[in-house]
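Visitor: Just to be clear, the model below is a prediction. Sequence and coordinates:
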Amino acid sequence: MVLAKGALTSKSSGEGDIRKALEEGGVIDCIVNLPAKLFLNTQIPAGLWFMNRSRQGDGRFRDRSNEILFIDARNLGFLVNRRTRELSADDIKRIANTYHQWRNPGGS
């Protein structure tokens, strides 16, 4: 899911209860904090929330059932102009590699 960065801390409109249920349900695998200005319709920073119900480890991936990976990518990317930032292919690869190494330290 792509959510505003404020979704990590907001308690309005029951957001805190939703976040707590997702955490207690063990489905949040990874949250990536993105830099501002990535989206054309808003300048606010966003976050990518990756969900996975199968986090106990299945032989291919290690047991991550009591963990959530937070990736701070707020300083990645480059300004295209005053209002727009883009992530480079290397930035995206760096984020993806971080997640894959955490999920499966011995494999790919």
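Guide: Right, received. Where do you want to start?
Visitor: going forward, measure contacts between C-alpha atoms and count neighbours the same way
Guide: OK.
Visitor: What is the longest helix of this protein by residue count?
Guide: helix 89-103 (DSSP state H).
Visitor: And that helix, what does it pack against?
Guide: strand 69-72 (3 or more CA pairs under 8 Å, 6 or more residues apart in numbering; DSSP states H and E).
Visitor: So which elements touch the strand it packs on?
Guide: strand 28-33, helix 89-103.
Visitor: residues in contact with that strand?
Guide: Here strand 69-72 makes contact (CA atoms under 8 Å, 6 or more residues apart in numbering) with 29-34, 95, 98-99, 102.
Visitor: If we go by neighbour counts, what in the longest helix of the chain is buried?
Guide: 99, 102-103 (16 or more other CA atoms under 10 Å).
Visitor: Take this one as well and set it beside the first:
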Amino acid sequence: MYQLNFQPVLAGEDTIHVEEGNFVRDQEIFPPDVLVEQEKILQIGLPIYVFPIWWNGMPAIMKGYFDRVFQNGFAYSFESEEPKKEFCGEEGVVFDTDWLASSK
């Protein structure tokens, strides 16, 4: 994430909120850096994420990556079946180094 210089902060305009019973984002189009990562995810067959455990969770930069990239409208939707069509049956792998260290 650091080599990508990825901005992990999910800004207010990128979050979803409810308006008149519908989930909406202020920005209809994802930011350019997020679009690049989303396209990579769509092109790879099996994403593999490796990270250390930091205070009982993933590092903040990784959490920010997941928050910004796997957003409503791309990885899931409360109102549309389109993300299911793209991701249904797909797999990913997550390794955390705490598990690797404790498995010895």
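Guide: On my side now, so go ahead. Values in this document were obtained by computation on a predicted structure and should not be read as measured data.
Visitor: care to give me the TM-score?
Guide: In this superposition the chains share a TM-score of 0.25, using TM-score structural alignment, normalised by the length of structure 2; 53 aligned residues with a CA RMSD of 5.2 Å.
Visitor: Could you dump the buried residues of helix 89-103 of structure 1 into JSON lines and include distance to residue 84 of structure 1?
Guide: Below are these laid out as JSON lines (distance: CA to CA, whole Å):
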{"residue": "99", "distance to residue 84 of structure 1": "25"}
{"residue": "102", "distance to residue 84 of structure 1": "30"}
{"residue": "103", "distance to residue 84 of structure 1": "31"}
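Visitor: Relative to residue 46 of structure 1, which of the residues you listed is nearest.
Guide: Nearest to residue 46 of structure 1 among the buried residues of helix 89-103 of structure 1: residue 99, at 17.7 Å, using CA to CA.
Visitor: if I pick that closest one, what's in contact with it?
Guide: With contact set as CA under 8 Å, 6+ apart, residue 99 of structure 1 has these partners: 30, 69.
Visitor: rewinding a little: which one of the helices and strands packed on strand 69-72 of structure 1 lies closest to residue 49 of structure 1?
Guide: strand 28-33 (4.6 Å).
Visitor: so what does the closest one touch, helix or strand wise?
Guide: Against strand 28-33 of structure 1 (3+ CA pairs under 8 Å, 6+ apart) you get strand 46-51, strand 69-72.
Visitor: tell me the angle of it relative to strand 46-51?
Guide: Orientation check (axes from the mean of the first three to the mean of the last three CA atoms, to 10 degrees): strand 28-33 of structure 1 against strand 46-51 gives 170 degrees.
Visitor: Name the residues of strand 28-33 of structure 1 that are buried.
Guide: Result for strand 28-33 of structure 1 [16+ other CA under 10 Å]: buried residues 28-33.
Visitor: so that strand versus helix 89-103, what angle?
Guide: Using the same axes, to 10 degrees: strand 28-33 of structure 1 against helix 89-103 is 150 degrees.
Visitor: What is the neighbour count of residue 20 of structure 1?
Guide: Using other CA atoms under 10 Å, residue 20 of structure 1 has 12 other residues around it.
Visitor: Pretty sure it sits in a helix.
Guide: Yes: the assignment for residue 20 of structure 1 is a helix, going by DSSP: H, G, I helix; E, B strand; the rest coil.
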